[in-house]
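Chemist: Structural data only, the sequence is not supplied:
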């Protein structure tokens, strides 16, 4: 219930706080001379196949994915599209939303952000993680209910 009742400002503030904390800690450790990608180095050294180790396995990438998901969920739940799509709750709309969401999630999973620049990778990971809940919570249900609603009106 708390997730649905939280304001968009709360979602934004929590995301901003976590981002500020993570970037601040990142910069502090960098100034102190701590190797920020030490987990990658150790994993590549000890892994059976070093090619399996990727930048997206770092703790910072995981934190950014979680922050993106939180921010996207906040945007999705407070979108006018979500408010409009809540009105239609028929079984056919729900099934179509499930199929469309799974298809879109499969597409998003196939998109891999470039790893040649860590900052770009982290930014794109955040955006990708924010887009997934935004699409599945508000955009897809709105489009599906609109499409199925217009089809049922044509049949009348």
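Modeler: Sure, I can see it. None of these values were measured; they are calculated from a predicted model.
Chemist: From here on, just use CA atoms for contacts and neighbour counts.
Modeler: Noted.
Chemist: so how far is residue 14 from the residue nearest the centre of the chain?
Modeler: Centroid-nearest residue in the chain, with C-alpha atoms, centre = their mean: residue 129, separated by 1.8 Å. To residue 14, residue 129 is 16 Å away according to C-alpha to C-alpha, to the nearest Å.
Chemist: about what we covered before: go ahead and measure how far the helix or strand containing the residue nearest to the centre of the chain is from the middle of the chain.
Modeler: Under the criterion of DSSP states H and E, residue 129 resides in helix 118-134. A distance of 6 Å separates the C-alpha centroid of helix 118-134 from that of its chain, computed with C-alpha atoms, centre = their mean, to the nearest Å.
Chemist: Kindly report the same for stretch 4-17.
Modeler: For stretch 4-17, the distance from its own C-alpha centre to the chain's C-alpha centre is 15 Å (C-alpha atoms, centre = their mean).
Chemist: Next: stretch 116-132.
Modeler: Per C-alpha atoms, centre = their mean, the displacement of stretch 116-132 from the mean C-alpha position of its chain is 9 Å.
Chemist: in it, what counts as buried?
Modeler: Buried residues in stretch 116-132, counting neighbours by 16 or more other C-alpha atoms under 10 Å, are found at 121-132.
Chemist: hold the first one in mind and look at this next one:
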């Protein structure tokens, strides 16, 4: 494995040296493919435009893929390039390659599989599938509709590849990690896409969210029980990141799971409290666009809310509530706009 990673380091180094003038674009692509955007952008857009069922499918696939990613990361204990190149005995007696680091490089969890690749490909798969369903049902010319679906799948492939390349470029992941993450994400999405998520009530959301949380703590305990250090990757991040302030607590696996559980449970709660129409409605583009803009704006405002980092447990709890507010605002605002639209059909 060391020799494979050594070859991948050479590829990574060549990538950085070949595209030094495209750093801003590559970093923007990496940030756009961040798992949190599944909740801040994809979920609100899908819920308002494609219908509640598609929106909840995206939420489910985002949560399950990120949970599975966390489980696999601790099991596989994959290295990240930016610390491996400084720690590996492969380079003993010779000059170690130089890898440029960026503000988004110093993630703290194990590296395999890539969370960006896994969550993004899974979420975008469901998003594009829902988009194509809408295109096929609303575009009258079947030839044009089929051509449009081919274009969307092509854009999906290009976007997924660009996100993967950006993660390699920033020295956050090895190529094999983003490939594994992408394949797993697509397979997972194709399975979850078949589930009738609209049939599950708050109890199912709560129990499944509890399972996600408890299973992570159990895995953490078992890793400790066999004599391994679950925090080994965090320590390496602190040790090998060029600037300590680039190491952020919101890149830890526990924060990702707390965010997921918060968004998931609160979504189940608000959907159970309100009468939600899960089927996609044809037309009504003004209403859909209004709801989409409002929900995205609310999500982005909530995302800017400061969460104190002094107490770790409180940081995770507040992070869960913060993500939960995104779910609540998305469902509630969409319901308000839909209700207003029905009462004022001429607007």
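Modeler: Yep, it's here. Everything numeric here is computed off the predicted structure, so don't read it as measured data.
Chemist: Excluding covalently adjacent residues, which one is nearest to residue 115 of structure 2?
Modeler: Using C-alpha to C-alpha, 6 or more residues apart in numbering and skipping the chain neighbours, the partner closest in space to residue 115 of structure 2 is residue 69 (6.1 Å).
Chemist: wait, that neighbour sits on residue 120?
Modeler: No: taking C-alpha atoms under 8 Å as the contact criterion, residue 69 of structure 2 and residue 120 are not neighbours in contact, 11.7 Å apart.
Chemist: So which of these two has more stuff around it?
Modeler: When residue 69 of structure 2 is set against residue 120 and neighbours are counted by other C-alpha atoms under 10 Å, the residue ahead is residue 120, at 31 against 24.
Chemist: That one contacts residue 162, doesn't it?
Modeler: No: the criterion here is C-alpha under 8 Å, and residue 120 of structure 2 misses it with residue 162 at 11.2 Å.
Chemist: sorry, back to before: report the aligned residue range of structure 2 for the helix holding residue 129 of structure 1.
Modeler: Alignment of helix 118-134 of structure 1 against structure 2: residues 312-328, by TM-score structural alignment.
Chemist: Which residue ranges of structure 2 form helices?
Modeler: Counting by DSSP state H, residue ranges of the helices within structure 2 are 2-18, 23-32, 37, 43-45, 52-76, 81-87, 115-138, 142-169, 175-192, 202-225, 232-240, 253-273, 285-303, 312-343.
Chemist: Same list as before, those helices that is, but in a markdown table and with distance to residue 247 of structure 2 included.
Modeler: Written out in a markdown table, the entries for the helices of structure 2 read as follows (distance: least, C-alpha to C-alpha, whole Å):
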| stretch | distance to residue 247 of structure 2 |
| --- | --- |
| helix 2-18 | 21 |
| helix 23-32 | 16 |
| helix 37 | 20 |
| helix 43-45 | 27 |
| helix 52-76 | 18 |
| helix 81-87 | 13 |
| helix 115-138 | 17 |
| helix 142-169 | 16 |
| helix 175-192 | 21 |
| helix 202-225 | 21 |
| helix 232-240 | 7 |
| helix 253-273 | 13 |
| helix 285-303 | 19 |
| helix 312-343 | 15 |
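Chemist: so of the ones you listed, which one's packed in deepest?
Modeler: helix 43-45 (a mean of 29; mean count of other C-alpha atoms under 10 Å).
Chemist: For that one, what is the distance to the chain centroid?
Modeler: Between the mean C-alpha position of helix 43-45 of structure 2 and that of its chain there is a distance of 13 Å (C-alpha atoms, centre = their mean).
Chemist: That one aligns to what range in structure 1?
Modeler: Aligning helix 43-45 of structure 2 against structure 1 (TM-score structural alignment) gives no matching residues.
Chemist: what comes into contact with that helix?
Modeler: Residues from elsewhere that reach helix 43-45 of structure 2, judged by C-alpha atoms under 8 Å, 6 or more residues apart in numbering: 55-56, 58-59, 292, 295-296, 330.
Chemist: one more time with 10 Å, if that's ok
Modeler: 37-39, 50-52, 54-60, 62, 123, 127, 288-289, 291-299, 326-327, 329-331, 333-334 (C-alpha atoms under 10 Å, 6 or more residues apart in numbering).
Chemist: what does stretch 180-195 of structure 2 give?
Modeler: By C-alpha under 10 Å, 6+ apart, the surrounding residues in contact with stretch 180-195 of structure 2 are 54, 57-58, 60-62, 64-66, 68-69, 112-126, 129-130, 160-161, 164, 176, 178-179.
Chemist: Try it again at 8 Å.
Modeler: Residues lying outside stretch 180-195 of structure 2 but in contact with it, judged by C-alpha under 8 Å, 6+ apart, are 57, 60-61, 65, 112-123, 125-126, 160.
Chemist: Give me the mean distance between the match of helix 118-134 of structure 1 and structure 1.
Modeler: Average distance, stretch 312-328 of structure 2 versus aligned residues of structure 1 after superposition (mean C-alpha distance after the TM-score superposition for structure 1): 1.1 Å.
Chemist: Could you measure from the residue in structure 2 that residue 17 of structure 1 lines up against over to residue 264 of structure 2?
Modeler: In the superposition onto structure 2, residue 17 of structure 1 corresponds to residue 211 when matched by TM-score structural alignment. For residue 211 of structure 2, the distance to residue 264 of structure 2 under the criterion C-alpha to C-alpha works out to 12 Å.
Chemist: just to revisit the earlier point, what's near enough to touch the residue nearest to the centre of structure 1?
Modeler: 65-69, 72.
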